[in-house]
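J.: Sharing a model prediction with you, sequence too.
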Amino acid sequence: MTGFSASAVGAETWLAAGYCLAVVGLAHIIDALARRAASVAEGGVSGGFRYHKDHDAWRCPQDQWLWPRSFDPDNRVTRYRGTPSICNACPVKDTCTTSSSGREIQRAVDSWPASEAARFHRGIACTVAVLGLVWPLGTALTGPGPDSLLVLAAAVVMALLLSVPLWSHLRRNPAFIPEGMAHRSLDDTVAERAAAAATLAHRRSSYRPDRREPGTETTS
């Protein structure tokens, strides 16, 4: 029985093996970029607000708290809102929110990579990893020598091992639903805001100060 000989392996076999591993590396890069984009987006949405897990609430730069108000089961986010009277009197309200119902912040209840967005991007990464196996498997079917088959098998096994972290969280995780919180979809929340704004506008338009111009007092 002779040992392994690299010189007996054809150029196409080396290219197929290298392609397989390179594509798995590309899949990891896609996953990492998606994770980074999600982190940047979450930081941009918070806008200086800091989430306190022990209170399940956000604290704004003006040292006020935003408490959980509702849970959206469709988008799997919890919505936090500040007290309207405090937000409306805030000196930096114009740069924070245009809502008269208080500043709102959303937080996804599913951490990466269990969230729907993460599952979508991770699915793409896994698809790319699978495509990386096509060339070496196709080359193996052409009947190369034993040394070439060994190289191809080693590349496929290594690619599968490297792709395990991508597949590990792709399966459906048990759905977590916060308890003791009203469930409102995005449409319900938008309708609620519109109703609150209409009520506030009606109150302002119907308010009449009880004043009389000087000299208009009536005498009996």
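T.: In hand now; what should we look at? Fair warning: this is a prediction, and the values are worked out from it, not measured in the lab. Numbering: from 1, shown residues only.
J.: okay, CA-based contacts and neighbour counts for the rest of this
T.: OK.
J.: Can you check which helix is longest in this protein?
T.: Ranked by residue count and defined by DSSP state H, the top helix of the chain is helix 11-46.
J.: What ranges does this protein have for its helices?
T.: According to DSSP H, the helices that the chain contains are 11-46, 84-88, 116-131, 134-141, 146-168, 186-206.
J.: what packs against the longest helix of the chain?
T.: Helix 11-46 sits against helix 116-131, helix 134-141, helix 146-168, with contacts defined as 3 or more CA pairs under 8 Å, 6 or more residues apart in numbering; DSSP states H and E.
J.: For the helices of the chain, give me TSV that also has mean neighbour count and distance to Arg76.
T.: Converted to TSV, the helices of the chain look like this (neighbours: other CA atoms under 10 Å; distance: least, CA to CA, whole Å):
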stretch	mean neighbour count	distance to Arg76
helix 11-46	17	15
helix 84-88	16	24
helix 116-131	19	9
helix 134-141	16	36
helix 146-168	17	21
helix 186-206	12	10
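J.: CSV for the helices and strands packed on helix 11-46, including distance to Pro73?
T.: Converted to CSV, those look like this (distance: least, CA to CA, whole Å):
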stretch, distance to Pro73
helix 116-131, 12
helix 134-141, 39
helix 146-168, 24
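J.: One more to weigh against that first structure:
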Amino acid sequence: MTPVELPAWLGAGYGVVLLLVAYGIDRLARRAQTRLQEQRSGGFVYHEDHDAWLCPEDQWLWPKSFDPENRVMRYRGSPTVCNSCPVKDTCTSSDDGREMRRLVDTWPASESARFHRGIACAVTVLAVTWPAVTALTVTGWTSQLLVLATALLVALGAAPLWAHLRRTPADPNGAVVRTLDESLQEREVVAAAVTRRRTTYASDRRSENAD
């Protein structure tokens, strides 16, 4: 049996490493986006069943508009509630109520996510090309078999990145988005079903408990 040549080992190794780099880029970009959204939330919690944000003072911010260009749903609190809030000065300077935003597209359908996913896919192309080209430079059949098998395995490993990218186009039809009227109708239904209504601010209740 012909021994495997050193260039074949290097070519196969580089292909595997580049595939791991591609997945690393995608994962790091996803984590960075998640952390950015958490930082921007500032203690606000999104409730998917209500399609609304709940602020740290136990007040709801309901959907007000949809930005189709940036694929963002905008939510806003009631001006009357926000302007009377004891922590308004540290929350918002607007007299129209605190605004929150939510990206309607899941990963990697948003534009920034698709950009990073595109970089990851480009790296996978190099991961497949490197061992494939190495097959042309080695002479032994065992060396050629190694690098070609590696190229095939790397291509199979990269397939989920490409497939997911194709299934999530960044266009208005790429994600199901409820209209504002639909969100408002659902809000009315949810509000009618809620038996416990919050009528005070969380900070006020904490002060009462402290006393």
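T.: Yep, it's here. No experiment lies behind these values; they were computed from the predicted model shown.
J.: Next, the TM-score between them, please.
T.: With the length set by TM-score structural alignment, normalised by the length of structure 2, the two chains reach a TM-score of 0.79; 177 aligned residues with a CA RMSD of 1.5 Å.
J.: what range in structure 2 does the longest helix of structure 1 sit on?
T.: Aligned by TM-score structural alignment, helix 11-46 of structure 1 corresponds to residues 6-41 of structure 2.
J.: picking up where we left off before, orientation of the longest helix of structure 1 relative to helix 146-168 in degrees?
T.: With axes from the mean of the first three to the mean of the last three CA atoms, to 10 degrees as the criterion, the two stretches helix 11-46 of structure 1 and helix 146-168 enclose an angle of 10 degrees.
J.: Could you figure out how far helix 11-46 of structure 1 is turned away from helix 134-141?
T.: Here helix 11-46 of structure 1 runs at 160 degrees with respect to helix 134-141, directions being taken by the same axes, to 10 degrees.
J.: which bit of structure 2 covers the biggest strand by length in structure 1?
T.: Ranked by residue count and defined by DSSP state E, the top strand of structure 1 is strand 65-72. Strand 65-72 of structure 1 lines up with residues 60-67 of structure 2 when matched by TM-score structural alignment.
J.: again with stretch 100-111 of structure 1
T.: Alignment of stretch 100-111 of structure 1 against structure 2: residues 95-106, by TM-score structural alignment.
J.: Pull the residues that contact that stretch.
T.: With contact meaning CA atoms under 8 Å, 6 or more residues apart in numbering, stretch 95-106 of structure 2 is reached by 41, 53, 61, 71-83, 91-92, 110, 174-175, 177.
J.: can we see that at 6 Å?
T.: By CA atoms under 6 Å, 6 or more residues apart in numbering, the list of residues contacting stretch 95-106 of structure 2 from outside reads Val72, Met73, Arg74, Tyr75, Arg76, Gly77, Ser78, Pro79, Cys82, Thr92.
J.: about what we covered before: now the match of helix 11-46 of structure 1 on structure 1. Mean distance?
T.: Between stretch 6-41 of structure 2 and the corresponding residues of structure 1, superposition yields a mean separation of 0.5 Å, by mean CA distance after the TM-score superposition for structure 1.
J.: Just checking the distance from that stretch to the centre of its chain.
T.: Centroid separation between stretch 6-41 of structure 2 and its chain, computed with CA atoms, centre = their mean, to the nearest Å, is 15 Å.
J.: go on, stretch 50-58 of structure 2?
T.: The chain centroid and the centroid of stretch 50-58 of structure 2 are separated by 20 Å under CA atoms, centre = their mean.
J.: again with stretch 103-113 of structure 1
T.: For stretch 103-113 of structure 1 - counting by CA atoms, centre = their mean - the centre lies 7 Å from the chain centre.
J.: What are the buried residues along that stretch?
T.: Arg103, Glu104, Ile105, Gln106, Arg107, Ala108, Val109, Asp110, Pro113 (16 or more other CA atoms under 10 Å).
J.: Please list the members of those that lie in strands.
T.: Where those overlap with strands, as defined by DSSP E, the overlap consists of Glu104, Ile105, Gln106, Arg107, Ala108.
J.: Distance to Arg193 of structure 1 added to those, as CSV?
T.: Output for these, formatted as CSV (distance: CA to CA, whole Å):
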residue, distance to Arg193 of structure 1
Glu104, 11
Ile105, 14
Gln106, 15
Arg107, 19
Ala108, 21
